[in-house]
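**Q** the following comprises the amino acid sequence and a computationally predicted model.
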Amino acid sequence: MIATPRLLLIAPRITETGLQLLTAARGRGLRAHTATGWSVPPELADLGLPTHLYGGPLFADAVGRELGLAVLEPPEDWPARLPVELTGRRIVHTTLAAARELSGPAFVKPPGDKAFAARVYPDGAALPGPELLPGETPVLVSEVVAFAAEYRLFVLDGVVLAASRYAVAGELDVAPLAGDPLAAAALGFAGELLRAVADGLPSAVVVDVGQLADGRWAVVEANPAWASGGYAADPERVLDVVLRAAGPAVAARPSDLAFGRALPAVLR
């Protein structure tokens, strides 16, 4: 049986991971293309190939509906659903209006995009005001903790397929797991975590974990694989996760459809 040709379409914003995935995809016989704009290139649309995507939320929203994709992402409130034993701190899914009432420091981030900087804010008054963002904007608010080291895990069917260290003491510090003294502990915690949350994530996803300054292990966050940097993870295995995370909706697993991003209608 001859395999159906497939296409990997990558957002116009060039990244190191995007280039690695182009090479990996072409090496296994996929047609891989970097878009030059925020639309499906006409010459590719005419081919009618089953398509997969790698890029940020803006690119997924621009082309996903037209390409008939299921673009999988973790629920935006996922970290807030987890017990403190897994997060190492209290996390609340709330609105920006509520977060503006904070009287002390907290780590605040928009869960689904980059509407404002994710960081520690001294209080709610330091957050973007209503003239910039509406109060109903969803946010995750967490207690402030310090991570000694952080790791990115590309997960497929509940198994870590590829991984990389990406930060030490809050600063970018990329390294492969080979030779990392904390690698075994990171993967061990990841295994426990994934067994505990098996039904709460799509089958292809990125999960970040880290060791807190006090030695405990905790979840950092979860992200869509199709929009996540691979750092020092094996690009071939990263590609396996990306292909499942953003591909033809007709081929998506029924259990994954609940995690599909709500893609806007194609504008003409």
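**A** Cool, got the structure.
**Q** please count neighbours and contacts with C-alpha atoms only from this point.
**A** Noted.
**Q** and the strands in the protein?
**A** 7-10, 31-34, 51-54, 69-71, 91-95, 106-109, 119-121, 138-142, 147-156, 159-168, 171-175, 204-212, 217-223, 246-248 (DSSP state E).
**Q** dump the ones you listed to JSON lines, plus distance to Leu21 and mean neighbour count.
**A** Shown next, in JSON lines, are these (distance: least, C-alpha to C-alpha, whole Å; neighbours: other C-alpha atoms under 10 Å):
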{"stretch": "strand 7-10", "distance to Leu21": "9", "mean neighbour count": "23"}
{"stretch": "strand 31-34", "distance to Leu21": "9", "mean neighbour count": "18"}
{"stretch": "strand 51-54", "distance to Leu21": "9", "mean neighbour count": "26"}
{"stretch": "strand 69-71", "distance to Leu21": "17", "mean neighbour count": "28"}
{"stretch": "strand 91-95", "distance to Leu21": "33", "mean neighbour count": "19"}
{"stretch": "strand 106-109", "distance to Leu21": "28", "mean neighbour count": "22"}
{"stretch": "strand 119-121", "distance to Leu21": "29", "mean neighbour count": "16"}
{"stretch": "strand 138-142", "distance to Leu21": "31", "mean neighbour count": "22"}
{"stretch": "strand 147-156", "distance to Leu21": "14", "mean neighbour count": "25"}
{"stretch": "strand 159-168", "distance to Leu21": "13", "mean neighbour count": "21"}
{"stretch": "strand 171-175", "distance to Leu21": "18", "mean neighbour count": "14"}
{"stretch": "strand 204-212", "distance to Leu21": "16", "mean neighbour count": "26"}
{"stretch": "strand 217-223", "distance to Leu21": "18", "mean neighbour count": "22"}
{"stretch": "strand 246-248", "distance to Leu21": "14", "mean neighbour count": "25"}
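**Q** export those strands as a markdown table, with columns for distance to Glu236.
**A** Formatted as a markdown table, the strands of the chain follow (distance: least, C-alpha to C-alpha, whole Å):
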| stretch | distance to Glu236 |
| --- | --- |
| strand 7-10 | 13 |
| strand 31-34 | 14 |
| strand 51-54 | 14 |
| strand 69-71 | 20 |
| strand 91-95 | 34 |
| strand 106-109 | 31 |
| strand 119-121 | 32 |
| strand 138-142 | 32 |
| strand 147-156 | 11 |
| strand 159-168 | 9 |
| strand 171-175 | 17 |
| strand 204-212 | 14 |
| strand 217-223 | 19 |
| strand 246-248 | 16 |
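**Q** second one coming, line it up with the first:
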Amino acid sequence: MANAVPVADFLVLPPRLDRTAEMLAESARRRGMAVEHLSSPVVPARLQHSAGGHLYGGPTFAAAVAPDLDLVPLEPADDWLPQLPYEYTHRDIALTTLGEARWSRTPMFVKPPRDKTLPAGVYVDGSRLPGDERYPADTPVLVSEIVTFLVEYRLFVLDGMVHAASRYAVNGRLDPAPLDACAHRAAVLDFAAGLLDACADSLPSAVVVDVGLASNADRGDEHWAVVEANMAWFSTSYAANPDQVLDVVLRAAGPRHRLTLRDQAFTRPPTPFPGTGRSGSSPMS
């Protein structure tokens, strides 16, 4: 079957829309982009192999539609967080497997590196981790010592600089606010500047980094630290400017022919998409 005639840049959205997707759609339309809200994770023939596709949605959706759209979602490496210098994490973090973590007999915080396949949280020991067939022993997880984040911020990073930002939590509870309205604005940007200056080459050109003011009860101190890194095309914008967020999303999941040499390291080999015989460029959720 012949390839369809390429169309102008467009944004593809999944069947279920959250508020971020709705705001990104509005922003895309304001700048003259078409918005394609799919009713299922199947790309219409008229869009297949088009030259200007972008997406916002979860990993399962991305795995289903990215091949037919010939676009490449960028994602940080699983080991990015544990590889950071201690001055940016202020806690011990290890990338391991769920099977290994189940042997631990000490309290720990456990989360998946990127996909939200496993409930992230504090576990009193490894025996409390999920053990059913949904979570095989080789599932990658990040295991860290327990710290409390007093306030947390989401940074949408583009080309090594903060392009959009928002507070999203206070004392572990959702509390979004624009960064410019926050008392910690200067401290957040100062910490982010140092982090990105030292570590930008280890991240995609478009990515989300969460940071926060952490407290360690055992040490009795407070410090700015990285919470985690996430895919921009699968991150809630909270109170960040949607036009600026869209800039990052479009770069983070865009046409393969625009992929730069530096970003090639932040793509994954295609993986089978269940039940289709096709491949996707992102892992399943």
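**A** Good, I have the coordinates. All values reported here derive from a predicted model rather than from experimental measurement.
**Q** coming back round to it: of the strands of the first structure, which approaches Val266 of the first structure most closely?
**A** With distances scored as C-alpha to C-alpha, the stretch of the strands of the first structure nearest to Val266 of the first structure is strand 69-71 (12.5 Å).
**Q** show me what the closest one is packed against.
**A** Packing contacts for strand 69-71 of the first structure, counted by 3 or more C-alpha pairs under 8 Å, 6 or more residues apart in numbering; DSSP states H and E, involve helix 57-67, strand 246-248.
**Q** how about the contacts made by the aligned partner of Ala62 of the first structure in the second structure?
**A** Aligning on TM-score structural alignment places Ala62 of the first structure opposite Ala64 in the second structure. The contact partners of Ala64 of the second structure, by C-alpha atoms under 8 Å, 6 or more residues apart in numbering, come to 41-42, 273, 278-280.
**Q** which of those residues ranks first by neighbour count?
**A** Of the contacts of Ala64 of the second structure, Gly280 is surrounded by the most neighbours, 24 neighbours in total, counting by other C-alpha atoms under 10 Å.
**Q** the nearest residue to it once chain neighbours are set aside and Asp70 of the second structure: what is the separation?
**A** In space, and not counting its chain neighbours, Gly280 of the second structure is closest to Ala63: 3.8 Å by C-alpha to C-alpha, 6 or more residues apart in numbering. Applying C-alpha to C-alpha, to the nearest Å, the value for Ala63 of the second structure to Asp70 of the second structure is 11 Å.
**Q** which non-adjacent residue is nearest the alignment partner in the second structure of Arg31 of the first structure?
**A** When the second structure is aligned by TM-score structural alignment, the residue opposite Arg31 of the first structure is Ala34. Excluding its sequence neighbours, the residue lying closest to Ala34 of the second structure (C-alpha to C-alpha, 6+ apart) is Phe10, at 4.7 Å.
**Q** hmm, the one you found is touching Gly53, no?
**A** Yes. Look at Phe10 of the second structure against Gly53 with C-alpha atoms under 8 Å: they come within range, at 5.3 Å.
**Q** on that earlier part again, tally of neighbours for the residue nearest to Gly280 of the second structure?
**A** Neighbours of Ala63 of the second structure using other C-alpha under 10 Å come to 26.
**Q** do the same with Ala187 of the second structure
**A** For Ala187 of the second structure, the neighbour count with other C-alpha under 10 Å is 12.
**Q** what do we get in the first structure for it?
**A** Using TM-score structural alignment, the partner of Ala187 of the second structure in the first structure is Ala185.
**Q** look up how far Ala70 of the first structure lies from that match.
**A** According to C-alpha to C-alpha, Ala185 of the first structure and Ala70 of the first structure sit 33 Å apart.
**Q** equivalent analysis for Leu58 of the first structure, please.
**A** Distance check for Leu58 of the first structure against Ala70 of the first structure: by C-alpha to C-alpha, it reads 15 Å.
**Q** follow-up on the earlier one: for the match of Ala62 of the first structure, give its distance to Leu250 of the second structure.
**A** Counting by C-alpha to C-alpha, the separation of Ala64 of the second structure from Leu250 of the second structure is 18 Å.
**Q** tell me, what residue is most central in the first structure?
**A** Asn223 (2.1 Å; C-alpha atoms, centre = their mean).
**Q** show me what it lines up with in the second structure.
**A** Applying TM-score structural alignment, one finds that Asn223 of the first structure aligns to Asn230 in the second structure.
**Q** residues contacting its match?
**A** Counting by C-alpha under 8 Å, 6+ apart, Asn230 of the second structure makes contact with 75-76, 114, 207-210.
**Q** what about the nearest residue in space to Thr36 of the first structure that is not next to it in sequence, how many neighbours?
**A** Setting aside the residues directly before and after it, Thr36 of the first structure is nearest to Pro12 in space (C-alpha to C-alpha, 6+ apart), at 5.1 Å. Pro12 of the first structure is flanked by 17 other residues according to other C-alpha under 10 Å.
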